[in-house]
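[1] fold the following and give me the result.
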Amino acid sequence: MKAEDSVTGTVAFQLGKLGQMATGRFADRLAPYGLRPRHCAVLELLAARAKAQLELARAIGVTPSVVVDMLDELEKLDALRRVRDTADRRRQLIELTAEGQKLRRTAARLARETDEELLGSLTAEEATALRRVLGRIASVSGVPAGG
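    Model prediction:
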């Protein structure tokens, strides 16, 4: 069988398998803090300023109900709070708490540790090139920020 006839030789398959493995390793590091990888995009998006639930859902490319679930989980960790929007009392804004900022910094550190583990066999130049290429693939593929 030729390499081009093999599913396992495709970029789609290899990125999928590597993604599963990387997510598993990252999830293992996050678990002691009550976090999951899916929480990290929310923490990052809220770091700059409070946002509405619908705005978060659009930014990370998930349905509003999925965002509600993530917010409920993060609220149990005291990572965020829901506050009424002073400009529109019908809507709630989500803001990060001091604990949420601390968890965001912890998640970033754990992500860097996971990167170091995954990229350990590459030279610095290779790791930089990989990040650049993956970023370009993500941007042209319409992958939402943090998604």
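[2] contacts and neighbour counts: CA atoms only from here.
    Will do.
[3] and the strands in the chain?
    Secondary structure of the chain (DSSP state E): strands located at 51-52, 80-84, 92-96.
[4] which one of those lies closest to E116?
    Among those, strand 92-96 comes nearest to E116, with 27.6 Å by CA to CA.
[5] mind listing what's buried along that closest one?
    Buried residues in strand 92-96, defined by neighbour count with 16 or more other CA atoms under 10 Å: Q92, L93, I94, E95, L96.
[6] in this protein, which residue is closest to the centre?
    Compute the mean C-alpha point of the chain, and by CA atoms, centre = their mean the closest residue is A41, 3.9 Å away.
[7] wait, that residue sits on R58?
    No: with contact defined as CA atoms under 8 Å, A41 does not reach R58; the gap is 11.8 Å.
[8] dump the residue contacts of the nearest residue to V66 once chain neighbours are set aside.
    Closest residue to V66 apart from its sequence neighbours, by CA to CA, 6 or more residues apart in numbering: A57 at 7.8 Å. A57 is in contact with T63, P64, V66, V67, counting by CA atoms under 8 Å, 6 or more residues apart in numbering.
[9] the structure of the following sequence is requested for comparison with the preceding one:
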Amino acid sequence: MTVEGSLTNTVGFLLGKLGQQANGQFADRLAPLGLRPRHCAVLELLAGGPRAQLELAKAVGVTPSVVVDMLDELETLDAVRRVRDTADRRRQLIELTSTGLDLRHQTLSLARQNDEELLSAIDPTEVAALRQILGRIAAATGLVEK
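    Just a heads-up that it's a prediction; the model follows:
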């Protein structure tokens, strides 16, 4: 069988394997901060302003109970706080603290380091083209906004 006919040469397989490697390396970088990759999505979403727990769960793509666990972990790090919604006292909003904002900046720096390591085999022009192409694919599949 030729390499062209191999499962390991499909885009999905290669992206999956590279994603596993990148996620593992990113997790290693985050560990000293007490964070995991799944926390980064929450920090990023909250950077846009306070959100309800249920809204966060939907945006991250996890069950409400999982987002509660994630928020508990982030609250332990003083990265987020729960506050009552002034418009609906029955609802809690989650907001980023100054520590959370700092952690978000640190995670971005670590993600960039991860990218540099992962993309070190290609030149800057290829990196820019890859980012553009991956962005278009992600937008077309609904993973990110267009």
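[10] and D69 of structure 2, how far from Q53 of structure 2?
    Counting by CA to CA, to the nearest Å, the separation of D69 of structure 2 from Q53 of structure 2 is 11 Å.
[11] please apply the same query to V11 of structure 2.
    Between V11 of structure 2 and Q53 of structure 2 the distance is 35 Å, computed by CA to CA.
[12] what about those two, which has more around it?
    For V11 of structure 2 versus Q53, the count of surrounding residues by other CA atoms under 10 Å is larger for Q53: 19 against 10.
[13] which residue in structure 1 aligns with that one?
    Aligned counterpart of Q53 of structure 2 in structure 1: Q53 (TM-score structural alignment).
[14] circling back to that earlier point, and the strands of structure 1 as CSV, adding distance to G142 of structure 1?
    Listed next are the strands of structure 1 as CSV, based on distance: least, CA to CA, whole Å:
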stretch, distance to G142 of structure 1
strand 51-52, 22
strand 80-84, 28
strand 92-96, 25
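[15] between these, which one is nearest to R136 of structure 1?
    Taking the strands of structure 1 one by one with CA to CA, strand 51-52 is closest: 26.8 Å.
[16] can you pull the contacts of Y33 of structure 1?
    If you count contacts by CA under 8 Å, 6+ apart, Y33 of structure 1 has them with L103.
[17] again with A98 of structure 1
    A79.
[18] between the longest helix anywhere in structure 1 and strand 80-84, how many degrees?
    Determined from DSSP state H, the single longest helix within structure 1 is helix 98-119. Here the directions of helix 98-119 of structure 1 and strand 80-84 differ by 130 degrees (axes from the mean of the first three to the mean of the last three CA atoms, to 10 degrees).
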